[in-house]
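Participant: Okay, predicted coordinates and the sequence, questions at the end:
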Amino acid sequence: MSEIRYDIAWAVFHRICVLTDINEFEADMKTVECAINKYKFLTQSEKDYIIFQFSILVDKVNISNKKTEQRECEICQNWTYAQQYCDYCIRNYLTDHFNNWSSGNIEIDELIRECQLNTQRPDYVVEWIPYKNFSDIKYKTKGGCSSIYNAIWKDGRYDTWDKQNRRLKRAGTEHVILKRLDHSNGLNKKWIIEIKSHLNFMNKISCVVRCHGITFDPNTQDFMLVLNLMEYSLREYLLQNHKYILWEQKIRIIYDIAYAINMIHRLDTIHRDLHSGNVLQTRFSKWWYISDFGLYGSVTQEQGDIYGNLPYIAPEIINGKPATKESDIYSFAMLMWEILSGIPPFQGRDHGSSLAYDILEGIRPPIDKYTPYWYTKLMKQCWDANPKNRPKSSTILNEIRKQLRIIYQNELENSKPIQIAINNNGNTENQTYSPSTTLSKIYKFKDLPEPQNRIQDYDFNDDDFMRINEILKLDSTDDDEFFDLFGE
């Protein structure tokens, strides 16, 4: 069997998701296999690996949406929509072990059991994990209202269902992230909201950072989420690699983020705290996932306070309005700009009342005039001061998918080489980075104006003026060319 090029395999996986609508749960395995065969350079081992990964995804989708024909499990005689395993057998196995563990906290026990009763695939089991099962625990960074640690999980997560022995098998020793929820040892129970939110999303959609379970730090008396180890935050990735990232790779990143936001909004929920510090890249598939749902906030937050990362906070939120799907869309616009420029919006400015005032006055980061028109237009719509003018997440996703499909289809038809996600660990000596650009915190603002849009000023050079004169001489002006130059 030939060696699998995992970076190539996952790049093809992503292309098939975009080109066949598998992300919208409309494709079956026959469609997937047909799409895979179009990539002639894949070895049979790579094709088999991609098919296996899709089979797991399709099984979960079929269980959730009750698609395809059911089959009778030869072990438990229940009718299941999954082909690779039986979700009933997995849940029965977990239920039989309910009495074998306890967190010591009734609410946590009930939450974990509820998650296990809703488990749909073997590698997405949530469990109680004793702290002694971790070793080499090292502090990594501060993250808003939490502290982040690297650790080694001695046994590792549940990975596959062993049909022969009727049990879940573990992956073995693996590196994970421990996210300690500050003040979760006190009477304030707001931290439980974040746990419930994260686990609820993870059970329903795959674009949320995977949580393997919960543990308890005996030293701080705080609960900790046990999370899948990710490669980069978006901020770290752009800091190290921006000058090497090709245009199609930037579109890939915003597509992944747009897809995640759309899935969250389809569940009729919102994120509340989107910024480049909580958009994370997976280690193997190089997909971009979302973490740190902003429901938790801070235990010291008072009524009227604003919690978040100021450059990404929608103007209406700064002005005291509640978070909405539309405020998520504004944050997404700032991520679009950051991916385009490589630096956080309003880099170098103090995150204080002066910046808040400017945002409400309609000040937005400058857009390079060579940015493609569709990208500029979409970004401006998303950061409009009036939430009603911002597009829905589904509209955003469809536009970005259309652009990415053009790239992927052209690549396929012309046998162009696949561009692999960058992992450069490049030189960052000429770039500045401040932890404040990725942290959320509490803001207290008073007497701020109502949000408004502002007509942006443009700097024209000689070539621009020549183009303007040429356009004005035409009997019928080209609207698209004017928009290219002036914006909307």
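Facilitator: Alright, I've got the coordinates.

Participant: okay, CA-based contacts and neighbour counts for the rest of this
Facilitator: Noted.

Participant: And residue 409, how close does it get to residue 454?
Facilitator: Between residue 409 and residue 454 the distance is 38 Å, computed by C-alpha to C-alpha, to the nearest Å.

Participant: And the strands in the stretch 201-350 of the chain?
Facilitator: Taking DSSP state E, counting those that start in this stretch as the test, the strands found in the stretch 201-350 of the chain are 211-217, 222-228, 230-233, 279-282, 288-290, 306-308.

Participant: Equivalent analysis for the stretch 51-200 of the chain, please.
Facilitator: Going by DSSP E, counting those that start in this stretch, the stretch 51-200 of the chain shows strands at 71-72, 79-80, 127-128, 134-143, 146-153, 158-162, 167-170, 174-181.

Participant: out of the ones you listed, nearest to residue 350?
Facilitator: Residue 350 sits nearest to strand 134-143 of all these, at 18.9 Å, using C-alpha to C-alpha.

Participant: I'd like to know which elements the closest one is packed against.
Facilitator: In terms of contacts (3 or more C-alpha pairs under 8 Å, 6 or more residues apart in numbering; DSSP states H and E), strand 134-143 is packed against strand 146-153.

Participant: okay, the angle between the strand it packs on and strand 134-143?
Facilitator: Interaxial angle of strand 146-153 relative to strand 134-143 (axes from the mean of the first three to the mean of the last three C-alpha atoms, to 10 degrees): 160 degrees.

Participant: what's next to strand 146-153, contact-wise?
Facilitator: Where contact means C-alpha atoms under 8 Å, 6 or more residues apart in numbering, the residues beyond strand 146-153 that reach it are 133-142, 173-182.

Participant: Just the angle for that strand relative to strand 222-228, thanks.
Facilitator: For strand 146-153 against strand 222-228, the angle between stretch directions is 60 degrees (the same axes, to 10 degrees).

Participant: so residue 448, which of the three states?
Facilitator: Secondary structure of residue 448, reduced to three states by DSSP: H, G, I helix; E, B strand; the rest coil: coil.

Participant: Tabulate the strands of the stretch 201-350 of the chain (TSV), appending mean neighbour count.
Facilitator: As requested, the strands of the stretch 201-350 of the chain are arranged in TSV below (neighbours: other C-alpha atoms under 10 Å):
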stretch	mean neighbour count
strand 211-217	22
strand 222-228	21
strand 230-233	19
strand 279-282	22
strand 288-290	25
strand 306-308	23
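
Participant: ok, and here's another one to check against it:
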Amino acid sequence: MNLWKNDFNCQRHVTTSNIELEDTDERVVYMEDLEKRKQVYGICGECKEPGTGFRWCQSCNAKRFKDNFKNWTSGNKDIDEFIQQSQLNAVHHSKCLEWIPFEKFQNINYVTEGGFGKIYSAERPEGYIEYWNIEKQMWHRNEYNNKYALKSLRNSFDISSDFLNELQEIAKGLSDIHNAGKVHKNLHPGNILYNSTLPYISELGMYQPNKEGCYGVLPYIAPEILYGRPYTKAANIYSFGVMMNEIFSEEIPYNDIPYDKLLAVKVCKGLRPKISEDIPKFFANLIIKCWDAVIENRPTIKELYQALKKSDNEKSDNNIVLYSQIGESDRKSKNKLNEGKSKNVQIHPEAIYTSKHLNFKDLPEPVNSI
């Protein structure tokens, strides 16, 4: 039964920020405002809960997507995780990604060659997911806007230099924030945006909930912040270390356990994300320094940026130790993909990768693990 609504005076999908974080705007519909969601989007014909966007129920569609995880893979663990997270958290069709096998494209035509590879135009006749058709029990797809740009990247396995450049640019952006006397209060990969070539840091998190606790994605929050201490520049260094490890290990931190108080307790007691044995030792040591429970032991953003810059220069100058470590890391990643060793990732249903208010009582004082 179709119980959806569409109020064109409001946004097409909910905003997941806490209601207290932003100025009131009648066009905005917040995730927590169930009554307004019901008025603007109607209710789901299956679970009878208010929609999260035009013809979209986040909870029901997340279950459908999750049930289908076993039926597809990109062949790359990191890409699979990224797509799966977008599908589980999508509040509207525009927020979910799909893995599209190459054979699904038609009328592929060469357009030009860019700095990183060749660019083609293509068509995808089946179209993109628009909403779940309850009557037919299948996805309704938009078959009209079906033209796409395809890019074929050169040396796509040898990406360590790209990783280093990306980390340097993020560090540079964080340095600008610190030099302005500011501290980012919600630093995680979801707030790293990209233009055509460069990453930049968004949503400084200056508008925190007007209540005790903190706001953010738990794995990226420094232990002293979880404990209740004020934000410092050192807390940003901790978050940067978690992101750096995620980039190199190609794995979301703590993806197999709930993001709850027990995890917060473990982090305060010294638990940190697993560091892959394939990460060059230079970067593994740098990550560990960023995670130190004693904030004075963490590098400053200036020291961090200089270390990343130095590593890139030494790689370019063929520093024998670092160059060989990075080369070996590239080879291992390529071999794993060629051998089909990308495992099926099981993400815990309570590993919620969205910002939310956290207020854990009676946490232990942060220490390093023994």
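Facilitator: On my side now, so go ahead. From a predicted model like this one, the values you see are computed outputs, not experimental measurements.

Participant: before we move on, the earlier item: want to throw the strands of the stretch 51-200 of the first structure into JSON lines with mean neighbour count and distance to residue 239 of the first structure?
Facilitator: Rendered in JSON lines, the data for those read as follows (neighbours: other C-alpha atoms under 10 Å; distance: least, C-alpha to C-alpha, whole Å):
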{"stretch": "strand 71-72", "mean neighbour count": "14", "distance to residue 239 of the first structure": "49"}
{"stretch": "strand 79-80", "mean neighbour count": "18", "distance to residue 239 of the first structure": "46"}
{"stretch": "strand 127-128", "mean neighbour count": "22", "distance to residue 239 of the first structure": "35"}
{"stretch": "strand 134-143", "mean neighbour count": "15", "distance to residue 239 of the first structure": "17"}
{"stretch": "strand 146-153", "mean neighbour count": "19", "distance to residue 239 of the first structure": "20"}
{"stretch": "strand 158-162", "mean neighbour count": "18", "distance to residue 239 of the first structure": "33"}
{"stretch": "strand 167-170", "mean neighbour count": "17", "distance to residue 239 of the first structure": "35"}
{"stretch": "strand 174-181", "mean neighbour count": "22", "distance to residue 239 of the first structure": "22"}
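
Participant: Quick one: closest of those to residue 329 of the first structure.
Facilitator: Closest approach to residue 329 of the first structure among those is made by strand 134-143 (22.4 Å; C-alpha to C-alpha).

Participant: The closest one vs strand 211-217, what angle?
Facilitator: Taking the same axes, to 10 degrees, one finds that strand 134-143 of the first structure is oriented at 100 degrees with respect to strand 211-217.

Participant: who's in contact with the residue mapped onto residue 287 of the first structure from the second structure?
Facilitator: Under the alignment defined by TM-score structural alignment, residue 287 of the first structure corresponds to residue 198 in the second structure. When the contact criterion is C-alpha under 8 Å, 6+ apart, the partners of residue 198 of the second structure are 166, 169.

Participant: ok, 6 Å please
Facilitator: Residues counted as contacts of residue 198 of the second structure (C-alpha atoms under 6 Å, 6 or more residues apart in numbering): none.

Participant: same check, this time on residue 291 of the second structure
Facilitator: Applying C-alpha under 6 Å, 6+ apart, one finds that residue 291 of the second structure lies in contact with residue 238.

Participant: Repeat that for the one 10 residues further on.
Facilitator: Shown in contact with residue 301 of the second structure (C-alpha under 6 Å, 6+ apart): residue 175.

Participant: The first structure: which residue goes with that one?
Facilitator: By TM-score structural alignment, residue 301 of the second structure lines up with residue 393.

Participant: The first structure: which residue goes with residue 284 of the second structure?
Facilitator: Under the pairing rule here (TM-score structural alignment), the equivalent of residue 284 of the second structure within the first structure is residue 376.

Participant: tell me how far the helix or strand harbouring its match is from the chain's mean position?
Facilitator: Under the criterion of DSSP states H and E, residue 376 of the first structure resides in helix 373-382. Between the mean C-alpha point of helix 373-382 of the first structure and the mean C-alpha point of its chain there is a distance of 21 Å (C-alpha atoms, centre = their mean, to the nearest Å).

Participant: Next secondary structure after it?
Facilitator: Under the assignment DSSP H and E, the closest C-terminal helix or strand after helix 373-382 of the first structure is helix 393-413.

Participant: Just tell me the aligned range of the helix or strand that that next one is followed by in the second structure.
Facilitator: Following helix 393-413 of the first structure in sequence order, the next helix or strand is strand 441-443 (DSSP H and E). The alignment of strand 441-443 of the first structure onto the second structure (TM-score structural alignment) spans residues 356-358.

Participant: Could you report the distance from the residue mapped onto residue 262 of the second structure from the first structure to residue 449 of the first structure?
Facilitator: Taking TM-score structural alignment as the alignment basis, one finds that residue 262 of the second structure is matched in the first structure by residue 354. Using C-alpha to C-alpha, one obtains 12 Å as the distance from residue 354 of the first structure to residue 449 of the first structure.

Participant: What of residue 195 of the first structure?
Facilitator: Between residue 195 of the first structure and residue 449 of the first structure the computed distance is 36 Å (C-alpha to C-alpha).

Participant: Between the two, tell me which one has more neighbours.
Facilitator: Neighbour totals were compared for residue 195 of the first structure and residue 449, and residue 195 leads with 23 against 14 (other C-alpha atoms under 10 Å).

Participant: So what does the more buried one match up with in the second structure?
Facilitator: Using TM-score structural alignment, residue 195 of the first structure lacks an equivalent in the second structure.

Participant: thinking again about what came up before, dump the strands of the stretch 51-200 of the first structure into TSV; add distance to residue 269 of the first structure as well.
Facilitator: What follows is these, written out as TSV (distance: least, C-alpha to C-alpha, whole Å):
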stretch	distance to residue 269 of the first structure
strand 71-72	33
strand 79-80	29
strand 127-128	25
strand 134-143	22
strand 146-153	22
strand 158-162	29
strand 167-170	32
strand 174-181	22
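
Participant: Out of those strands, which is closest to residue 58 of the first structure?
Facilitator: When the strands of the stretch 51-200 of the first structure are compared by C-alpha to C-alpha, strand 79-80 sits nearest residue 58 of the first structure, at 13.0 Å.

Participant: With that, I have no additional questions.
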